[in-house]
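Colleague: A predicted structure for the sequence below; I have some questions about it.
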Amino acid sequence: MRHLPSALFIGFLAATMAFPPQLLMAQEAAAPAVEDQLPGLNYVPENAVGVGFVQADRFLTNPMVQAYPVEVAEACGKKYLGFNPMKITSISFVITPPSPDFPSPDMFAVIKTSETLSKETFFAGIESLVDGMAEDEDIEDAFPELNGKAFYTDAYQVDYVAAHMLDEHTFMLGSLGLMGEVVANGPNAKLTKPAETLAAANDGADGYLAFNMAPVRDQLNGMLSQQQIPPPFTMYKQVPNYTESVTLSCHCTEKMAATLKINGVDEAATGRLDDMIRFALDMGKQTMLSEADKLVNSEDEIEAAMGRYQIRVSESMLDALRPKKEGTSLVLSFERSDESIVGANIAVIGILVALLLPAVQQARSAARRMQSSNNLKQIGLAMHNFHDVYRGLPAQAKTDAEGKPLLSWRVMILPFIEQSAMFDQFHMDEPWDSEHNKQFIKHMPETYRRPNSTAPEGYTTYLVPVGKNTIFEAKSQPTSEGQKITKGAGFRDITDGLSNTAMCVEVNDDAAVIWTKPSDLEVDLMNVLKGLGNAQPNGFNCLFGDGSVRFISENVDTNNLKNIFQRNDGNVLQIPRD
């Protein structure tokens, strides 16, 4: 029976920390009034990229919800959470953008309930539902003011989840580290810009969403600057600079209506955004009408009729998508009525999702690329520290007395990436797949894990180039008995210069290797891009001998890449600069 309450709890997490249901049948009862200031807004940080509010009681009292086994949800809530989840009145949620330290967006929610919460029973039974509880030292480090529980669940792998009582009718639920910072800062005396944006959208709707451009503007501009966009669409690269925020308010219970606002940084910027939207709609209209005209001119009566239908409906739909300019905002409002075109409403939602999701995905991709770059920089620093201690780089493989490869260089630099305890547990005179050593495969350090990799557990995509004239060209020499490391080339052997020679690269997921295995990228000078090119969108990161990391395009000149891999060819390079 553990699966049922676990499933209900995961559903509860999804409902409070993600997006709520948006389409429910209307009910006759009047909706409760919305507070002048939406609850929880005084905890919204300045760097919030997404803010939302849901009038939860309107959904939970909806006849459609009452058709489900709410009694089970109530019983499970009281047993494991210490309160009845059906008594929740509102949910405010906050999403912060990805960062180098946290490549996934972080989030928390402020939940209000009409039921009186008790500290003794609040989340008291949660341990039997989750995958583990947070250690006291982790709580003390991240959130010493925690008034509740902190735990880990596979349903939310970003961080520990913390449940924190604010008062007898309000609690917070979200990432332990983020909530620790938010609570430590205390409620804001004055609403932050993202909170003000959401509050301004308050028109009594059932739910609101606000996207704040400022925290991700630089990331989006960086990504767009690298994109090859043909004229006349290059103007769309300026969208982040012109946009202040985007808000969406939805009525889903008493009526079906929605209002979308695209807010420009000033009136001039709003005018430019309006021009861009109108240009896109006009281009779409021309394309649609061109295809429809072909049908209209058909000798087949049915095809001609279909063409006329497409002309009539497409014009109506595109007209419905044209926003109205109101000061610094572009406004689209829709309400289902006898005269409305339901298809146009659906088209609007589809287009909005298509426009906003790529921006979020690109921001997340940029953060993951940055985290991977940081991993490579840590590897580079470890290589340099190893060289300082042993007067040489690690060999590509730790060998035995006969020169047989046993373990990867990744094992030999463990003490230099703060993994001395793991290093000391290896049997350095045994191969990577010995009965003792293979137990460490599943414990691969995070430094060796590329954030966006889909390789199996224990596989890394950080490999050194091996081959003629590379830094790791020489076959590893035999290692004296009892010696824990095998030394390779030194910096003096890299005559092309450290800043001109590749030391380690990101390979494609299908070229990943077990991290302890002495296996790396065999450079094929006839096919130098083999195993490379899609570790990141449009290319891969490369660690150079001086510790710098640069992005190599998938369209790199192959001769130039050959020169980058070779340490002593003397050729002039075109080194990419990030």
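Modeller: Right, received. Where do you want to start?

Colleague: hey, let's count contacts and neighbours off CA atoms from now on
Modeller: Will do.

Colleague: what's Gly177 in contact with, if anything?
Modeller: Ala142, Phe143, Asp159, Tyr160 (C-alpha atoms under 8 Å, 6 or more residues apart in numbering).

Colleague: got another, please set it beside the one above:
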Amino acid sequence: MYRTAFSIGPLFSVASRWLPPLVAHGRGVCTIALAIVFASLFGSMGVAQTTDGQRMTKEFIPGEAIAMFQVHPQAILQDPALRLAPIEVISASGKHHVGVDPVDILAVRVVIGMPGPGGPEFGAVVTLEKPLEIESLNDKVIDRTSKREVDGKTYYSIPDSPPNAVLHQISPTQWIVGTEYFVTRMLSDQITDGPLAHLTSQTVDNGQAQALIVVEPIRPILSGFVNQALLQAPEELQDLSRLPELLDSIELRYTAKTGFAGDMTLNASDDVSAEEMELVIEKTRLYGRDSMLESIPLLLNEEGPVADSMRAYGVRLVNTLFDMIRPQAKGRSIVINTSDIQVDVASASILVGLLLPAVQAAREAARRMSCQGHLKQFALAVHNYHSVHKKLPSNISDKEGKPLLSWRVSLLPYLEENELYSQFRLDEPWDSAHNRPLAQRMPELFVCPSSPQIPGKTAYQVPLGKGLSMLADNPLRFRDIIDGTSNTVMIVETSPEWAVDWTAPDDWTYDADEPLAGLGGHHPGGFHVAMFDGSVRFVTLAIDPTLWYQLLTRAGREVIEGF
């Protein structure tokens, strides 16, 4: 077994991922699923009556099934622990959208098969406390005119849903909905036991919510998914790619008898696989713990007794939480038992509240560093361009000197964008029928990480004005930067509102009346500039206007002080 705590967050995440596709494929299926979703979400919030010791039946599980999810909505929704939950809203929504009160649902069993040409095959059996007549169902759920008989069973289509979605009444208190092929397989008298049916019959029903998955049929798919997810993962996590080969089945359970806890059981195919799986999980657990411990000082860079106490609490909380999920090998299973440990959610929430400003500050610091990196690459590209062409880059112009394309396009070969550069027609303007579509292929380097992305727009511009920047009537060289490359601004970071089409020969124009107009907005308090020496600096919006102008001129012969 492998057990770990979970609550409403992950379930809500799953719902938010799967509900949009359901809506896209048909409102009928979505409305039928509404009561199930509500019950599933709130099933992770309270204690439910259990049927400990009673094994689940293998009813409705064909041999080709790969996963089964079962939940008991009534037991969950009627629990006193949910006295503050919006039960009335859930009840009314179920009645309005489906015609069924979720409180009357005793059990929902969802069975999933291998994906077919038309998508995943599935069926959901809903067992009610009271008989439900077909007339009670909402018209959005059932197309009564589509009634047809197949092998002595009556099926109905579902409005605004895929053509293979059907609804069938098994008995006065039991209905099934799903893809037609899989529904007929679930109802077949000729069902043959498969690995999932066998696993289900050996599993105790906890009376709340649980899921079972057999790995063998989906091993190649699971391996591909895990390997793809690990492409950008640290080296310490790469051993997780072995899990699909080691696993035989997965069991998920929710139990709230002793607090917000859950069980995940990872069953290995043999003893050797179980030992290797334990090592992989333990290595991952330790990496997660150490990574969180290392981040605490970074999130709290303040000094003093209060900051010290927050760091100490963070360390204690992280160590406690990770101690709760320590794996133990038991036969061919890996066990992490949290059922007897109460997670103090309130305390954890307090820590989150205390750390949130620090986390936001850390994120902004990371974005600033990334933005600085972008400008450094621009500066390096300018230097490389100068080394090759013996001049600074300029706008691409026609024979009469009319600018056609930006200096940013000239730099593409020096930013590892040769392929994109070769697509431009350099004798046509940036907005020609050929060149205009290329603007949508703007490299990520041209975007400040802190700015809202505007397709084809960049905030990285050169300052325009008499005696400013590297753009001039005649080509310039570094030797023309008389004020010194470390004292002269080469590229500025404008506000999002002043962003320009990156391929257009447009840039930021200096205004003596409003010398800082259009600058800043990406980072609190100021903006970045790249100097001609290749360095990147952060300029505050409180900079002296005279000093700012002196930094912009390339040959003003000023003495720069205080920067």
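Modeller: Yes, it's here. In this text the structure is predicted, and so the values were computed from the model without any measurement.

Colleague: Quantify their similarity with the TM-score.
Modeller: The TM-score (TM-score structural alignment, normalised by the length of structure 2) is 0.53; 363 aligned residues with a C-alpha RMSD of 5.2 Å.

Colleague: before we move on, back to that, would you turn the contacts of Gly177 of structure 1 into JSON lines with neighbour count, distance to Lys193 of structure 1 and secondary structure?
Modeller: JSON lines is the format used below for the contacts of Gly177 of structure 1 (neighbours: other C-alpha atoms under 10 Å; distance: C-alpha to C-alpha, whole Å; DSSP: H, G, I helix; E, B strand; the rest coil):
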{"residue": "Ala142", "neighbour count": "15", "distance to Lys193 of structure 1": "26", "secondary structure": "helix"}
{"residue": "Phe143", "neighbour count": "22", "distance to Lys193 of structure 1": "25", "secondary structure": "coil"}
{"residue": "Asp159", "neighbour count": "19", "distance to Lys193 of structure 1": "26", "secondary structure": "strand"}
{"residue": "Tyr160", "neighbour count": "20", "distance to Lys193 of structure 1": "28", "secondary structure": "strand"}
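
Colleague: Of those, just say which sits nearest to Met428 of structure 1.
Modeller: Asp159 (34.1 Å; C-alpha to C-alpha).

Colleague: what's the closest one in contact with, if anything?
Modeller: Neighbour list for Asp159 of structure 1: Tyr152, Ser175, Leu176, Gly177 [criterion: C-alpha under 8 Å, 6+ apart].

Colleague: who wins for neighbours among those residues?
Modeller: Leu176 (28 neighbours; other C-alpha atoms under 10 Å).

Colleague: which residues touch it?
Modeller: Neighbours of Leu176 of structure 1 in contact, by C-alpha under 8 Å, 6+ apart: Ile139, Ala142, Phe143, Ala150, Asp159, Tyr160, Val161, Ala162.

Colleague: and the contacts of Gly177 of structure 1, which two are the farthest apart?
Modeller: Top of the distance list for the contacts of Gly177 of structure 1 (C-alpha to C-alpha): Phe143 and Asp159, 12.5 Å.

Colleague: quick revisit: export the contacts of Gly177 of structure 1 to TSV and tack on distance to Thr461 of structure 1?
Modeller: TSV is the format used below for the contacts of Gly177 of structure 1 (distance: C-alpha to C-alpha, whole Å):
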residue	distance to Thr461 of structure 1
Ala142	31
Phe143	34
Asp159	24
Tyr160	27
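
Colleague: So what's the residue count around Ser432 of structure 2?
Modeller: 11.

Colleague: Which position in structure 1 pairs with it?
Modeller: Aligned counterpart of Ser432 of structure 2 in structure 1: Ser434 (TM-score structural alignment).

Colleague: what does Ser249 of structure 2 give?
Modeller: Aligned partner of Ser249 of structure 2 by TM-score structural alignment: His169.

Colleague: Contacts only, for that match.
Modeller: Contact analysis of His169 of structure 1 by C-alpha under 8 Å, 6+ apart lists Lys112, Thr113, Ser114, Glu115, Thr116, Leu117.

Colleague: follow-up on the earlier one: distance-wise, check the match of Ser432 of structure 2 relative to Leu525 of structure 1.
Modeller: From Ser434 of structure 1 across to Leu525 of structure 1, the span is 34 Å (C-alpha to C-alpha, to the nearest Å).

Colleague: what's the answer for Phe143 of structure 1, then?
Modeller: 53 Å.

Colleague: name the element the closest residue to Pro73 of structure 2 other than its chain neighbours belongs to?
Modeller: Spatial nearest neighbour of Pro73 of structure 2, chain neighbours left out: Ala39 (5.0 Å); criterion: C-alpha to C-alpha, 6 or more residues apart in numbering. Assessed by DSSP states H and E, Ala39 of structure 2 sits inside helix 27-42.

Colleague: Now do the next helix or strand after that helix: which elements does it pack against?
Modeller: Sequence order places strand 65-71 as the next helix or strand after helix 27-42 of structure 2, per DSSP H and E. Judged by 3 or more C-alpha pairs under 8 Å, 6 or more residues apart in numbering; DSSP states H and E, strand 65-71 of structure 2 is in contact with strand 105-113, helix 195-201, strand 209-214.

Colleague: Just want the angle from the longest one to strand 209-214.
Modeller: Between the axes of strand 105-113 of structure 2 and strand 209-214, defined by axes from the mean of the first three to the mean of the last three C-alpha atoms, to 10 degrees, the angle is 20 degrees.
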